[in-house]
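Peer 1: have a look at this prediction, sequence included:
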Amino acid sequence: MTRRAVVVGVGHYLPERVVPNSEFEASLDTSDEWIRSRSGIESRHFAAPDETTSDLAAKAARAALSNAGLQPDDIDAIILATSTADLTFPSAATMVQAALGMTRGFAFDVQAVCAGFVYALSTANAMILSGQANRILVIGAETFSRIMDWTDRGTCVLFGDGAGAIVLERQEGGGTSEDRGILATDLHSDGRFKDLLYVDGGVSTQSTGYLRMQGNQVFRHAVEKLAATAETALEKAGLAAADVDWIVPHQANIRIIQGTARKMGLDMDRVVVTVQVHGNTSAASIPLALSVGSERGQIKRGDVLVTEAIGGGLAWGAVVLRW
């Protein structure tokens, strides 16, 4: 028998405030048509002034626990993927641990920007396979609205806030691609491309900073690298693109999503898409899409999923799992 990290619960949370594209027209040289045509985004959610990343994460975590039929103390660990933690330290994950009333186990953050949830999934999988934990809450949560330059129409219209979470549980499988759970992971980074997507501030520079992006360059890298990492992860799992029921991609831009699917030879009717109503929620986008796709009835038990993401670093990767 082979240990597998199996998804047993999923949930998400979106802030109440919905921001349509039209809201940007008063302050920027932009339009609903311009934003839609370049990104596929129609609206996004922004956190309330008193709402933090850990607040969003805790609500998504509660939804995932409820979906799994579990209590906080049934969980051994929390791994929270975020680039917009409440404080420099402690980790937002420990704040979620406290908010849930979880009095055992351990919690920490993972920071790989938009690829953060893929990195967190890979880390959680390794911990379950090694016997370090039996149940792990894996969360992606962001408040990217806090790092936007509202004068930069090329970035501020693209991002939103939100959180998604899954519960991974150790189960036994037969060691084949027919098993439920995570079947393969594939991670990469290349720090030479830092200037393509970054925040121009931080603790050691004593400034908060704003997100900066060379959109055309990020697009060029994204399609090529996402298709390649997805195909590598499938190969590791002993599967091919034809075996995939759903691609659940990082929801950055509809053109990147379409380009990646095309490069993999898959139709868009096999892709879970939420970017139109969530915008780019960075590390939250994949778990949000997993939760919404499950809620819609698209993702069903036994389906083969590929999740892939790329973000600042550049950092990118993919996970293949059977739901």
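Peer 2: Nice, I can see it. Numbers count the residues shown, from 1 in each chain.

Peer 1: for the rest of this, base every contact and every neighbour count on C-alpha atoms.
Peer 2: Will do.

Peer 1: chain neighbours aside, what residue packs nearest to residue 47?
Peer 2: Excluding its sequence neighbours, the residue lying closest to residue 47 (C-alpha to C-alpha, 6 or more residues apart in numbering) is residue 15, at 5.1 Å.

Peer 1: now do the contacts for residue 284.
Peer 2: Applying C-alpha atoms under 8 Å, 6 or more residues apart in numbering, we find residue 284 in contact with 81-82, 114, 117, 139-142, 162-164.

Peer 1: now stretch 303-311: buried residues?
Peer 2: 303-311 (16 or more other C-alpha atoms under 10 Å).

Peer 1: comparison target, given below:
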Amino acid sequence: MTQAQQTELPSFVSNARISAIGSYVPERVITNADIEKLVDTDHEWIVRRTGIEERHQADVDQNTSHLAIAAVQNLLRRFPSVEAASIDAILVATTTPDMPFPSVASMIQQAIGASRCLAMDVSAACAGFVSSLQLANGLIMTGSYRKVLVVGAETLTKITDYTDRSTCILFGDGAGAVLVEAADQGAFLSSNASTDGSGGMQVYCSDDHKIVQNGREVYKWALTTVPDGVRDLLQNAGLSMNDLDWFIPHSANLRMIEAICERLELPFEKALQSVVRNGNTSAASIPLALEAAYSEGKLQPGQLIALYGFGSGLTQSGLLLRWTL
């Protein structure tokens, strides 16, 4: 092989595709009117600043594992050809596990009867779901795994400080799941990730287990880094912004998504989000947006989709894929 041929090799290889999807959000809803009773705010201010109208809250006896299991069971009901016994690995992206161990993934394994599989949690905050998709692709590329269940699940309301006006308006609970399956022609086209640990404490969980966030600094960081990351995804695949059918960023804040789209010169109508009805659900926000778009018939086979997670760490992960369902 010549030097020229070596440089032409793709930097990203995939034999994976998304072959099934499911989701779950708790029945209990926290409206902006409910938040008004807790802190000095109002519906109009919350919508103007964040776009959020409501968010879902897990019951006292509902943990992240319950939401994650419900999302996976929803997937299995909708795609009856998927047998739990055929799943080789379970990856759960979450920052709010039921407990430090055992993992939420192992609880899903037991609940669905996946008889023999790898099971582990991934902690990458709001980038966790996309990072887990990247890991799923890597597992499949080893040849030892063919079906990897990837779940994003959070119960952020359990660690929300409802006396903090700046953060209590944001967070909600939910879970989304996809099955990543080996394919002759991979649908994952390019991938990237980066971390700036110097800004890690801009979003963190305090000693008393509450979310602390410097929203202004996180907003500035996202607007200066995420657009370049999305452009890199497309460039690495030999594609342009005009080729993109849908952009699904982490649903942190509707105004942030609008600003990112503006910097990308991408029509806001091409951005899919879950924040208006679910709030910021961290690792669950992208799969919830993906599942909603699928259920509404917006996603069609062959469409080009960019997933981009970003948040505490400060970490970000992107994935460009062709939709195959």
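Peer 2: Received, thanks. No experiment lies behind these values; they were computed from the predicted model shown.

Peer 1: drop the TM-score for these two in here.
Peer 2: The TM-score (TM-score structural alignment, normalised by the length of the first structure) is 0.94; 310 aligned residues with a C-alpha RMSD of 1.2 Å.

Peer 1: redo the contacts of residue 284 of the first structure as JSON lines? Include distance to residue 187 of the first structure, neighbour count and secondary structure.
Peer 2: Formatted as JSON lines, the contacts of residue 284 of the first structure follow (distance: C-alpha to C-alpha, whole Å; neighbours: other C-alpha atoms under 10 Å; DSSP: H, G, I helix; E, B strand; the rest coil):
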{"residue": "81", "distance to residue 187 of the first structure": "15", "neighbour count": "34", "secondary structure": "strand"}
{"residue": "82", "distance to residue 187 of the first structure": "17", "neighbour count": "33", "secondary structure": "coil"}
{"residue": "114", "distance to residue 187 of the first structure": "13", "neighbour count": "32", "secondary structure": "helix"}
{"residue": "117", "distance to residue 187 of the first structure": "11", "neighbour count": "36", "secondary structure": "helix"}
{"residue": "139", "distance to residue 187 of the first structure": "18", "neighbour count": "37", "secondary structure": "strand"}
{"residue": "140", "distance to residue 187 of the first structure": "17", "neighbour count": "37", "secondary structure": "strand"}
{"residue": "141", "distance to residue 187 of the first structure": "20", "neighbour count": "37", "secondary structure": "strand"}
{"residue": "142", "distance to residue 187 of the first structure": "21", "neighbour count": "32", "secondary structure": "strand"}
{"residue": "162", "distance to residue 187 of the first structure": "24", "neighbour count": "31", "secondary structure": "strand"}
{"residue": "163", "distance to residue 187 of the first structure": "22", "neighbour count": "33", "secondary structure": "strand"}
{"residue": "164", "distance to residue 187 of the first structure": "21", "neighbour count": "34", "secondary structure": "strand"}
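
Peer 1: which one of these is nearest to residue 72 of the first structure?
Peer 2: The shortest approach to residue 72 of the first structure among the contacts of residue 284 of the first structure belongs to residue 139, at 13.9 Å (C-alpha to C-alpha).

Peer 1: need the counterpart of the closest one in the second structure.
Peer 2: Taking TM-score structural alignment, the alignment pairs residue 139 of the first structure with residue 151 from the second structure.

Peer 1: that match reaches residue 178, doesn't it?
Peer 2: Yes - at 6.5 Å, residue 151 of the second structure counts as touching residue 178 under the criterion of C-alpha atoms under 8 Å.

Peer 1: so which residues of the first structure form helices?
Peer 2: Applying DSSP state H to the first structure gives helices spanning 32-39, 53-68, 92-100, 116-129, 215-237, 254-264, 275-278, 285-296.

Peer 1: and the shortest one, how far from the second structure on average?
Peer 2: Compared with the second structure after fitting, helix 275-278 of the first structure deviates on average by 0.6 Å (mean C-alpha distance after the TM-score superposition for the first structure).

Peer 1: go on, the last one?
Peer 2: Relative to the matching residues in the second structure, helix 285-296 of the first structure has an average distance of 0.5 Å after the fit, by mean C-alpha distance after the TM-score superposition for the first structure.

Peer 1: who touches that helix?
Peer 2: So helix 285-296 of the first structure is contacted by 10-13, 114, 117, 139-140, 162-166, 248-251, 272-274, 299-300, 307 (C-alpha under 8 Å, 6+ apart).

Peer 1: now the angle between helix 116-129 and that helix, please.
Peer 2: 80 degrees (axes from the mean of the first three to the mean of the last three C-alpha atoms, to 10 degrees).
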